[in-house]
Every structure is written in C-alpha cells, then in structure tokens.
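>>> got a structure for you, letters missing:
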C-alpha cells in the first residue's frame, strides 16, 4: 500500500539545517530537479488498498540518487543519511526522523523500478533539460564504454559445475523431499571436454525434471533454473565463446582493441553537444557497436530532440547506418573505415583505371577479375583481381606477398552511393571544422568510470547492468544540469 503524505514537518531540531551551506550541491539539485515524477512512474507496482504502508517512492529514489552520486552501498547510504545533515535535508526528513531499512532500497530498485521503468528515469531528466532550455544543439555524439562483469569467468566445465551445484543447493533449501529424489551428480570421466559434455547432459535431465515437478517455482530458485536453461541452450558454451559464468550468464567477452579483451557488458551512449546523455543501450560485451546507432538515434528523437548531425567513430560507418542517416537528411560526421577506400598504402599494389587491372609491386598485372561479396550484408562488394601464380612463384618479391597458395588475389571495395556521398562530406571544410566534437564523449565516459565506478558492474546480469547504467546516467545528467544552469545565469 502506498501512502501519499508530506515527508517533512516542522520540528524543534529543524534549525540544524541552517548549517547546510547554501551552495551545497544537494541544495542546488533540490532547487533544479523535480523528483516527483517517480511517484507516478512506480505507482502501478504498489497495491492501492492492501498491504503494509510503504515508504514514499520519492524518498527511496532520493536515497538511490545519493547512493549513485557518492558511490555508496545500500547499507552505507542509510547509515550516512542518518547523521549527515545535508543528506537528511535533501531527503525531506526532520533531523530526528528514522530512515527505512537498507533492504527496502534493493526491493525498490529491483521490483519497483526494474529494468524497464529505470529507462524512463533517464527520459524524465532529459525532458526536464529540454523544458529548461538546456539543450539547444542538434548534434548527437555516440560511443560505447565497457563495464567488467561482477563475476569471475570460467571454463565450460567450471561453469557447468557451478550451475549444477547452485541449482541443487536451491532445491535442497526449499524442497528437501524433492531433492532426495533427484538424479545423483554424475561421476565425470575423461578429458575436460568429455566431462563437460557429460555434465551438460545431466543438467538437461535435471532441468526437465524440475520444470515438470516445479512448474510454479519462483524467486531465487526460478532464477537458478532459468540460468541452467540459458546455459544448456548456449550453442557456443563448449567452444569457450559463450557463457563463461554461472552467476552472470549474460556477460560476454568483448574487445577493447585487437590485442585486449574484457569480460562483461557494453554501454552504448548517446549525448548532445551540451554533454547531456539522451539514451543508453546495454548489451553483452560481444555486441557490435555499429549496430546500436539507429537505436540510440531513435530513442533520442522520441524525446522530442531534433537531430541534424551525428558524431561517431569508424565502428559506426557501416553502410546501413549511412543509409539511415542520409535518408533522414542527418549529417554523418563519421570517418569511414580505411578498407572502404580500397587503398592500402603499405602493400604498394596499384589499380589501373584505364585497363581495369591491378599492378603488383613487381610490375606484373592481374590476369582476370571477379565480383565477390554477398548483398544484404551491410558491406560493400569487391572486385577481386587474380594473378598468374606461375609468375608469383618466380618473383623476387614473393616473400610476404605470395605464400605458395593456389591463388594470388587482390581485392578492391566497390564503393556504394552512400560511401561516395560520405567521402565527399568528409573532405568538406564543414566536417574538418567540427570533427573534434566527437572526442567530448570520451570525457563523459571517463566521468562515468572514474567518478561513478562504471568500470565494474555493481550487480549481476544485463538486468542489473541496465539499472546501474541508467541510474548513473541520471546522476551524471543532474550534475551537468547544474553546470549548464550556472553558466546560463552568469
């Protein structure tokens, strides 16, 4: 049951709040941001007439704000708010008032907000920025930043063992009589790969039995059953390219660069020139950055923000993105991948346009050509030129060029109309003057990680990562709102 009441009333001790400085950040946040939207956002998750009285959502959401602003745990934010006058003033409580138990924060975050409503939290703060006139630009900057999973990665056999043990313990705790009837943990034999296959078969049998015997399972046990189901259905598990943790099956291996990898999630971010984050899309770490551009642009436009220019790096220069932006007459300030240009300065091959042939560094010309590449893949087709391997075998320059393969080829990308249009824009003075704006999002990524601990996930699973990402973005946007408001008032 949700009670609507004023959180604070006159108190003999209220004079203590005079010690909170007028320029304290929480006073500025309170004056600038309307937190009351949260009551309507979560009201459907409460029963209107029955149940014990619940703490007002705004109080709990303000506690979450403090938690993410100052990087505090559930227990620590409650403890600090009990004696910190600035915190308690911000919460709308009297100095002598008590605070809710820390467990209520977790319930509010997971069950009241959840992964769906928490996205609306970001939309509301962006809406307030628009209403206050803080967003004037029409450019969107897009990038991604990775977050390490809050779980240790393991080999397939370790993942299967962990999942089986967690599920068996969960059944034993809640259904001890059923636990005694479950098939025994198998005796594993052979190499690790064979052991993993044996254990995988055991998990299939265990999952099927529990789904039959416990169709109404819920809570932590249902979570463990679903995790086992997710592991069983992962076709890439045994190849070391799929699920690598039984406690966070959503996390995946991703690449920071060609030589560095990470295990966790990607947060794909869109922000305006004013550095207000307008959209976030959370994916496992192995997802392609370029595929998220259209989602981020559409989510931003849904908030009545006009976009006429998008800044991003080469990862977003795929053909379908250029088509999407050019169709909507949005400038794509996105450098193209060097492969699109069809030139590789280091290999010294030359394309002869007049004769439509390629000349190798030794001066030999190609003998035929063919068009290769599949349509509908988002990449340009290629012209592949073939050389006479009999000549290549005798060539003094063959080291590093020809390795006695059946064919020696050289491919040149066939540029699409979209890429030709993009090349022309990238050569313009307008792009050259504005391309530096893209680097602004690097500062935002650094703030998210260094000031608000987005380097590692606070919670587990993509569900938890979404909650962390959106609440962190809310806090970061509020901080930026204060700076923009101060700049406008000067």
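Perfect, I can see it now. Nothing here was measured: the structure is a model prediction, and the numbers come from that model.
>>> when you work out contacts or count neighbours from here on, use the C-alpha atoms and nothing else.
Fine.
>>> residue 99: helix or strand, and which one exactly?
Assigned by DSSP states H and E, residue 99 falls within no helix or strand.
>>> okay, now residue 256: neighbour count?
12 (other Cα atoms under 10 Å).
>>> same deal with residue 184?
Neighbours of residue 184 under the rule other Cα under 10 Å: 11.
>>> quick one: buried residues of the helix ranked longest in the chain?
Across the chain, the longest stretch assigned as helix under DSSP state H is helix 461-489. Across helix 461-489, burial judged by 16 or more other Cα atoms under 10 Å covers 461-462, 464-482, 484-485.
>>> what sits up against the helix or strand containing residue 158?
Residue 158 belongs to helix 156-174 when assigned by DSSP H and E. Contact with helix 156-174 is made by 178-179, 192-193, 195-196, 199-200, 203, 220-221, 224-225, 227-228, 231, 237-238, 240, 243-247, as judged by Cα atoms under 8 Å, 6 or more residues apart in numbering.
>>> this is the comparison structure:
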C-alpha cells in the first residue's frame, strides 16, 4: 500500500545545503512538482492492505535519473546511495535505504504503463506553460530511428531457428528426445537466394509435420509446442516475410527494416516526437516499428500537446509531413504549417508551367494558355481512386509553338493533368519561395539538435530491451530526461535575468538617493 503521510526530513538533510544552487537536479525541483505522480499511480496499489510500498514518485524519479545519466538498474541504485544530488531529487533522507534493483525493474514492467508516461510528459509541460517556462506558440515534429537490440536474420536463418525452437519446446514439454529429425539443409552453400529460402521453408514444414505427428501419436496436449508451431506458421505465411520486410528476429518480433535514405537501411524502430520550437521542450512522443511512415501519428502528437494547455499557432516539419490529411489537421486547430512541398504529392514542374488563380488558367513556358477544364476520376482496383482536373491547351496555338515536337514526345494530346489538390499545393509552393517563409523555416533546425541529444547523450540510438512497448517506454523516459535538462537551463537563465534586474534596480535606487 502507499504511504498516507509524507515522511519528515531528518537532521541529516542539512547535508543538502552542500549541493550547489546551480545543480540541475536542484533547479528542476524549483520548477516542477512531481508529487502528481503518486496520484496518477495510486489505483495500481492496494490502499488499505499490504506492507508500505515505495512511493511511485520516487520510483519514477529513479527512472528519470537512469535515462538522464544513462545508467543501468543496478548502477542508478548504487549512485543514488552515494550522490547527495540524487538523494535530494528523490526526496529522501540521506540515511534512507533505496529499493533493490529488482524492484525498479518490477515497477517499470508491472506498475508503470505507456499511457502513464504520456500523462507525466503532459503534466510537466503544463506546469511549464503555467509558470512561463514555455511561452512560444511554435512546435516542430520529426522522427528518428532506433536500432534494435538484436541483429536481423535472413529468412533462411530465421526458419532454421524456428525449427530448432519447435524441436526444443517439444522435447522439454514431453520430456523425450524427438527421433528421426530432418537434417538441416546447408542453405549457405546455395548461391540462389530464392532457392535457399524455398529449401529452408520445406525443411521447416517437414519439422512441423514431424512434431505434429508425434503429438498425435503420444496423445499429448503439448500446449506450448502447439503455440510455437502456430507462431512459426504465422511468420512464414506473412507475404512480407520472404521478401525480407517482415519478422527478422525471434527475440524481437516487433522490429522491422526501415530506410534512412534511398540507399541506406536500418533495423529497429522509429520514434516520432513534437517539440516546442523556441524552448526546445518535447511535448509528445510516439513510437512504431522501423517501417513506420512519418506523420501517421501527427494527430495524436498535436492532441497531446494541446492537452498541456499550450497554444499552437505554427507547426514545422520536413517534406515527409507534406500530406493533405496532416495539413488539414493543422488547419483545424487554426495553426499555420511550415512544411516544404513534397515532390511525391506535388508533381508539377514549375519551370514548365505556372498558374493564374484569378482566371483559373495554366500557362506553359512558351506562353500558351489553357482554354478548357474538366474533372476526372479513375477508379482503381488495387489502389485508391484517382481524381483531379484536366486542363486543355488550344490545339492550333500548340501547333504553331516552336516546342511542339518536343512536347508531342511527352504527350500525344495537349492536356495538363493535375491532382485534386495541385492548385492548393501550387499556391503553397509559391509562398515557400518568399523571404518571410525562408526566415521562419529556420526554426525547424532546432529539432535536429534534439535528435542528436537524445541519441548521443541519452541512449536512444539503440533499444535497451525487446519489443515495441519496451522501446516506446524508453523513448518517453528519454524525452522526460532531456526535458528536465532543458527546463532547468531555462529556469536558471530566467533566474539570472531576474537577479540582474534586481541588481540594476538597486544600483539605480542608490544613485537616486545620492
């Protein structure tokens, strides 16, 4: 059960006076009140029975310290037993005992939930808004990749491991050795990759068939073996598996192959976060597998940011976020999007064509103007319907054009076919060439620095555990850690300005008296 009364600080707490006022953990305590965590997690504890539990606030703070200084469970407990700054931040007496490292692990996996971390981030940001630490109305959004805590295996090797796991599970569950096991093919000697995959798939199917036959023969339930077989079937029957886009590890089944660029891949996860552009404080975080498409969680990121009480007037992002649904979501909250036009959705060559919105006409580079417009819709069987407009140039005018033969090679008819949103995107692209936009867009660069900080100094370059839930919690705890650093820095600068103003006023007052 949780303690009902707050502990009184002992005489030994006078040692905390030795901690410098500039210490990051002392400064953050002046700004953020973490006591809300106890209220947030009280329902996960029994209120009236059981021995007194360690306060959720203290346990969460241990996790914050762990990600702030990149420590293991064992190391953070060891350091917290010696470091006065850590003890002060945890809110304990210097002589108090800290929990065992195993309790910290249990708290993280059994008490703390992913949604709870979202609420903690939101409440910290809300307090910053309330106290004036956050005063800006601009946010940036971006995604960064996280390497999985395991290697990616080829489908052949993975099928070999799946077969071995089925055999071992059967033998352990039934306490007998499986006889007449098919010999593992030497797939590495097969030069043709496609053939090697087919050979190993046949081998795995043979193993499954053999094990199933033994289960029926022995009349055993073999529940765990059946579950292992079912999991193996689920993996190999996924069309993405043999194309090397599905599961690549038995240890971490959630990790996927993603792309850093056209020529560079990675294996793991992607974390997407929203951050205030001026103060550089993270307001919301979402994590997905490596194949995640940037911007899919944009609505959730915006919604969580608004929950903190922050007003959003400007949203910054890279080309990946230039999609109509995202632009609409930004428009709904009456904010302005500063996102470069993406060539993948806006397919007009502006060196060839320009648009006049007053007359609703397109003009080619030779001065020919469209004279007719028609709406079109093409129904797609395997892909979404395509719709838009066709603009027709005057045929005679095109015939007299010196570029007629060159254009005829590109299109037999003198038609400009555009998408439904092309005109809107054209107007956006024209604004993005102005000095005003180019100056504003410089704000987005700050999020790249935050990406680097999360990876280099808070361990987000690689997953600590396995599975999407574990990586998601790691990402959110890392976000809280960088927020603690940033909030402390802003609070210190504001305090310095306040102190400087007092000194100036004092000097001016003495001058007036003289």
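Perfect, I can see it now. Just so it is clear, the structure is predicted and the values come from calculations on it, not from any experiment.
>>> TM-score for this pair?
Once superposed, chain against chain, the TM-score is 0.79 (TM-score structural alignment, normalised by the length of structure 1); 455 aligned residues with a Cα RMSD of 4.2 Å.
>>> thinking again about what came up before, how about the helix holding residue 158 of structure 1: buried residues?
Going by neighbour count (16+ other Cα under 10 Å), the buried part of helix 156-174 of structure 1 is 156-164, 166-168, 170-171.
>>> just the buried subset of the contacts of helix 156-174 of structure 1, written out for PyMOL, thanks.
Of the contacts of helix 156-174 of structure 1, the buried ones go into a single PyMOL selection, burial set by 16+ other Cα under 10 Å:
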select buried, resi 179+195+196+199+200+203+221+224+225+227+228+231+237+238+243+244+245+246+247
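>>> residue 369 of structure 1: what's it in contact with?
Contact analysis of residue 369 of structure 1 by Cα under 8 Å, 6+ apart lists 357, 383, 384, 385, 386.
>>> what about the residues you listed, which one has the most neighbours?
Of all the contacts of residue 369 of structure 1, residue 385 has the most neighbours under the rule other Cα under 10 Å, reaching 22 neighbours.
>>> can you tell me the element that one falls in?
Residue-wise, residue 385 of structure 1 maps onto strand 382-387 under DSSP H and E.
>>> following that strand, which helix or strand comes up?
helix 389-394.
>>> matching residues in structure 2 for that next one?
Against structure 2, there is no aligned range for helix 389-394 of structure 1 (TM-score structural alignment).
>>> sorry, back to before: who touches the strand holding residue 385 of structure 1?
Applying Cα under 8 Å, 6+ apart, the contact partners of strand 382-387 of structure 1 are 357-358, 365-373, 407-414.
>>> that one: how far from the chain's middle?
How far strand 382-387 of structure 1 lies from its chain's middle: 39 Å, per Cα atoms, centre = their mean, to the nearest Å.
>>> quick one: map residue 465 of structure 1 onto structure 2.
Under the alignment (TM-score structural alignment), residue 465 of structure 1 pairs with residue 471 in structure 2.
>>> for that match, which non-adjacent residue is closest in space?
In space, and not counting its chain neighbours, residue 471 of structure 2 is closest to residue 463: 5.9 Å by Cα to Cα, 6 or more residues apart in numbering.
>>> and that neighbour, how many neighbours does it have?
Counted with other Cα under 10 Å, residues neighbouring residue 463 of structure 2 total 21.
>>> please tell me how far it sits from residue 272 of structure 2.
15 Å (Cα to Cα, to the nearest Å).
>>> same check on residue 322 of structure 2?
15 Å.
>>> before we move on, back to that, would you confirm that the match of residue 465 of structure 1 contacts residue 464?
Yes: look at residue 471 of structure 2 against residue 464 with Cα atoms under 8 Å: they come within range, at 7.1 Å.
>>> which of the contacts of residue 369 of structure 1 sits closest to residue 23 of structure 1?
Checking those against residue 23 of structure 1 by Cα to Cα gives residue 383 as the nearest, at 65.0 Å.
>>> was I right to think residue 484 of structure 1 contacts residue 134?
Yes: Residue 484 of structure 1 is in contact with residue 134 according to Cα under 8 Å; the separation is 6.7 Å.
>>> list residues touching both of these two?
Shared contacts of residue 484 of structure 1 and residue 134 (Cα under 8 Å, 6+ apart): residue 274.
>>> need the contact list for residue 346 of structure 2.
Neighbouring residues of residue 346 of structure 2 by Cα under 8 Å, 6+ apart: 422, 425, 426.
>>> JSON lines please, covering these and showing distance to residue 507 of structure 2 and secondary structure.
Formatted as JSON lines, the contacts of residue 346 of structure 2 follow (distance: Cα to Cα, whole Å; DSSP: H, G, I helix; E, B strand; the rest coil):
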{"residue": "422", "distance to residue 507 of structure 2": "62", "secondary structure": "helix"}
{"residue": "425", "distance to residue 507 of structure 2": "57", "secondary structure": "helix"}
{"residue": "426", "distance to residue 507 of structure 2": "58", "secondary structure": "helix"}
